[in-house]
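Chemist: Sequence plus the predicted model coming up.
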Amino acid sequence: MKSQRNSLLLSDGETTALVDAVADIAKAYWLSLPERRTYPATSGAETEALLTRSWSEEGIGPAVFESFGPIADRSRPAGDRFFGYVFGSGEPVSAVSELLVAALNQNVTSWRSSPAATTIERTVISWLADAIGCPGLSGSLCGGGSTANLMALAIAREAKCSANENGSGGGIVYCSKEVHFSIPKAMALLGLGRKNLRLIETDDALRMQPDLLHRAITDDRAAGLMPIAVIATTGTVVSGAIDPVEEIAAIAREQDLWLHVDGAYGGLAALAKPEYFAGLSLADSVSIDAHKWLYQPVDCGCLLYRDRNAARRAFSQQADYVRVLNEDPIESFVFFDESIELTRRFRALKLWMSLQYHGRAAFRAAIEQDLANAQLLARKIEEHPELELFAPVSLSAVCFGHRDKDNEALLRRLIARGRVYLSNASFGGRFTLRACFVNHRATPQSVDLIVSEVIDAANEIND
């Protein structure tokens, strides 16, 4: 127990005991993952009664960590049976490294603020760009795909219809109707307006149709409007569809439009399947999420871009208190000139540690296993007389349902059983189940469990 309740300082012994205790808690939690329910059996009232409390005048010391058990029991575990969302499974080397991130407590604004952190992040950026077949791109880490997409559109806006000084005078952006909802949100936040987002129809594989894209651009130009950007998606959030980037890039180049690729879900699968992502290197900017298909704990998103000057036009803002005094090309580097953030946590350390600990081949193998698991599940669904696929399986998202049952009721029952966790989607007005494999712990046996659990849950509900 702390001897001085009015001090934030810990003795050497207290620090040692604290770190040892937390390490034991984390280890016990990871070892318990195979036995944990895939979704907590708790209610809102119960959770609030247990965890809502006042901030006391006197601290309780190490006893606070006894709360972790009840917290973990009321949290969604990242075990081998979770397939609900496009969300990574929390690789342990990276998770352990987060303690080191917090211990260092670096503000990664610039080289002078943290030489090591800045160097490591720039190194990791080069690794990620190379991994997706886009060597030489610059960029920075950020909270996730939504922030990366927002920054990409901000750069595109300044490149094609500068608005930083006088406000936005318009600008039309084109994307698939399957685009992530962060894109219309970014259009609103940037003053471009949701009405200036053109949602292009998709083909039978749920990919943007280039001929319809070209027609939409031509029609808008004829109407006196100002097209500025096209967004291709490599891994739509619902089905994992991959837009034909090469064809879209050719149109963007012909029309002098910024090409952004939202690869937050699928982009890093290029590490294992580069042939799926032809044309990715033609993009002006690419968003990717290491907390998806590199299995990192959140948050660990990334925006890559080709033109650093374009990024600076979007984000550079001067003030005396951040003025760089060094002219050395390395030591004068600043992230805030090319990013939306000033204060930035040392996101790169956990990724740097994790990627080096395991090596490229291990991550490639994990992605390949996820892709194989998705195809295995698709085959088992097609072979099962009670189940049906609702969408092509392009990456690792499998949208399916029961032929004769209410699939919404089925999903509720499946989650209540607590043995596997799936999410939902909608196709043609039909409610579907959705299993997404972005999980380094998943195995072919996990696929068998999905099928058996869906059938058992179906047998437990009324028609």
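Modeler: Received, thanks.
Chemist: CA atoms for contacts and neighbours, from now on please.
Modeler: Will do.
Chemist: For the closest residue in space to Phe390 that isn't next to it in sequence, what is the enclosing helix or strand?
Modeler: Counting by Cα to Cα, 6 or more residues apart in numbering, Phe390 lies nearest to Phe400, which is 5.0 Å off, once chain neighbours are set aside. Using DSSP states H and E, Phe400 falls within strand 397-402.
Chemist: quick one, strands of the stretch 151-300 of the chain?
Modeler: For the stretch 151-300 of the chain, the strands defined by DSSP state E, counting those that start in this stretch occupy 172-176, 197-200, 227-233, 258-263, 285-289.
Chemist: most packed of the ones you listed?
Modeler: When the strands of the stretch 151-300 of the chain are scored by mean count of other Cα atoms under 10 Å, the highest mean neighbour count falls to strand 285-289 (a mean of 31).
Chemist: how much does it deviate in direction from strand 258-263?
Modeler: Angle between the axes of strand 285-289 and strand 258-263 is 10 degrees (criterion: axes from the mean of the first three to the mean of the last three Cα atoms, to 10 degrees).
Chemist: hold the first one in mind and look at this next one:
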Amino acid sequence: MAPLDLSPADFRALSRKISDFTADYLERLPNLPAFPLNVSGEAVNALFSAEVPIAPMGERAFDPLADVFALSRPNSPRFFGYVFGSGLPIAALGDFAASVLNQNVTAWRSGPAAVTIERTVVGWLAEAIGCSGFSGSLTGGGSQANLMALCMAREAKAPANENGAQGGVIYCSDEAHMSMPKAAMMLGLGQKNVRRIPVNDRFQMDISHLRDAIMRDLREGNRPIAVVASAGTVATGSIDPLPEIADICSEHNLWMHVDGAYGALAAMTVPEKFVGLNRADSLSLDPHKWLYQPAGCGCLLYRDPAAAQRAFSHTEDYARSLSTDPIESFAFFESSMELSRPFRALKIWLSLRYFGLQAFQQRIAEDLRLARILADSVSAEPQLELLAPVELSAVCFRYVRKNADLDHLNLEILQRIIQRGKVCISNATIRGQFALRACVVNHRSTEEDVKAVVSEVLHAANEVSG
């Protein structure tokens, strides 16, 4: 046995130890605080910033796991802080098996089962949201998927791979995710070439402003290349008018990308909200949000595989396939940015096989229903004000009091809520106003859990008011 291996007996024993520990954690989860209590950076550093061990520790290496779990944010049914999935235990088992297999999912020849399963899962996801026939790959998250999509857009409309970036303008709404300007920076287009289009009263991209911005750039000799529509903005969950944006992209020969990292998977449940999604050239979605998968697990879908190959294909001799079989010669590295790629698909594949697609459709519908219940509870409370329409599952609101600095007051309320640990919510800026924000993307949440948000806000408001 190799010195760094475990014997089968030791592996079984340590696996049982981890399994028992994590099962106990899951059993306690409903009673854990929604955010770790009394946590400080200094205390966490003191526990985990020790020197690397030189001598072996054996089983004692696992001793700090209790502290790791205690000082981590629990996947509580009352966690509504971010658009982040609640972590299916069945998917965690998939990750465990994937790590033992340790496949490089870069080409069929380096991981036949893993590559085939990922291609299958991508097809399942595309079909589930009404985009049958799209190709794609799994990514580390929505930001990576958005970067890859805009790289495809740049190469399709302003080719740069041979001679460098020629410039190009990208359009997205004021509510778009921060990964858009970051992608422009990384692609050599620059933040100044990202046009932030104003939104309407439903926080959707204003189509007339989009048309005006494109025409202005054309008159000034700039090169429009892509419009990024949001299918679930990060703050309010708004969905941009996809058919109208698709029409404009068709009219001006622009690439249409849909950032659906938050919302696109809800198309499985409420497809009427996502009409036009299948007209996109590319779209991102995050199974680690609304398929409740452990992070990180995003997905990029696209209409034309050749466009992905134009953007990402670069094969050296050592990577050349010796097979001419269309299945066996397939390589993800020819159509994505990664070479070494983990087996992300196994957890999704097992989750969908174990529970079936319908269970996820029903759970997303329940999240949408719970968000509406929360919004109604906010609207029914005279001291609370709903600040944005609830399109999906993000609820933005604030506490109101006469003659108060409402931004400062709500910041204090949020800080007190986090200190109390009964629920966890976050904040957003809505038309310049500080907002409390709760987002229901949690397979464990119930009506009782979402109703606790309002009572906690009122309780915290009373505490900070003295």
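Modeler: Received it, and whenever you're ready, just let me know what you need. Please read all numbers here as calculations on a predicted model, not as lab measurements.
Chemist: what TM-score do we get after superposing?
Modeler: Remark: TM-score between the superposed chains equals 0.98 [TM-score structural alignment, normalised by the length of the first structure]; 459 aligned residues with a Cα RMSD of 1.1 Å.
Chemist: re the thing from before, looking for the alignment partner of the residue nearest to Phe390 of the first structure in the second structure.
Modeler: In the second structure, the residue paired with Phe400 of the first structure is Phe397, using TM-score structural alignment.
Chemist: Can you report how many residues lie near Asp463 of the first structure?
Modeler: If you count neighbours by other Cα atoms under 10 Å, Asp463 of the first structure ends up with 10.
Chemist: can you pull the contacts of it?
Modeler: Going by Cα atoms under 8 Å, 6 or more residues apart in numbering, Asp463 of the first structure touches Asp404, Lys405, Asp406.
Chemist: cool, and Asp448 of the first structure?
Modeler: Contacts of Asp448 of the first structure (Cα under 8 Å, 6+ apart): Leu377.
Chemist: which bit of the second structure covers the helix or strand containing it?
Modeler: Using DSSP H and E, Asp448 of the first structure maps to helix 444-460. Counting by TM-score structural alignment, helix 444-460 of the first structure falls onto residues 447-463 of the second structure.
Chemist: count of neighbours near Asp219 of the first structure?
Modeler: A count of nearby residues for Asp219 of the first structure, using other Cα under 10 Å, gives 12.
Chemist: Please read the previous query as pertaining to Arg207 of the first structure.
Modeler: Around Arg207 of the first structure sit 24 other residues, with neighbours defined as other Cα under 10 Å.
Chemist: Tell me the spacing between it and Ala409 of the first structure.
Modeler: Taking Cα to Cα, to the nearest Å as the measure, Arg207 of the first structure falls 30 Å from Ala409 of the first structure.
Chemist: count of neighbours near the counterpart of Ser43 of the first structure in the second structure?
Modeler: Aligned counterpart of Ser43 of the first structure in the second structure: Ser40 (TM-score structural alignment). The local packing of Ser40 of the second structure (other Cα under 10 Å) involves 10 other residues.
Chemist: can you give me how far stretch 25-43 of the second structure is from the chain middle?
Modeler: Between the centre of stretch 25-43 of the second structure and the centre of its chain there are 23 Å (Cα atoms, centre = their mean, to the nearest Å).
Chemist: Same question for it: list its buried residues.
Modeler: With burial defined by 16 or more other Cα atoms under 10 Å, the residues of stretch 25-43 of the second structure counted as buried are Tyr25, Leu26, Leu29, Pro30, Leu32, Pro33, Ala34, Phe35, Pro36, Leu37.
Chemist: Just send those residues back as JSON lines, with distance to Ala261 of the second structure and secondary structure too.
Modeler: Formatted as JSON lines, these follow (distance: Cα to Cα, whole Å; DSSP: H, G, I helix; E, B strand; the rest coil):
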{"residue": "Tyr25", "distance to Ala261 of the second structure": "29", "secondary structure": "helix"}
{"residue": "Leu26", "distance to Ala261 of the second structure": "27", "secondary structure": "helix"}
{"residue": "Leu29", "distance to Ala261 of the second structure": "27", "secondary structure": "helix"}
{"residue": "Pro30", "distance to Ala261 of the second structure": "27", "secondary structure": "helix"}
{"residue": "Leu32", "distance to Ala261 of the second structure": "28", "secondary structure": "coil"}
{"residue": "Pro33", "distance to Ala261 of the second structure": "27", "secondary structure": "coil"}
{"residue": "Ala34", "distance to Ala261 of the second structure": "24", "secondary structure": "coil"}
{"residue": "Phe35", "distance to Ala261 of the second structure": "24", "secondary structure": "coil"}
{"residue": "Pro36", "distance to Ala261 of the second structure": "27", "secondary structure": "coil"}
{"residue": "Leu37", "distance to Ala261 of the second structure": "30", "secondary structure": "coil"}
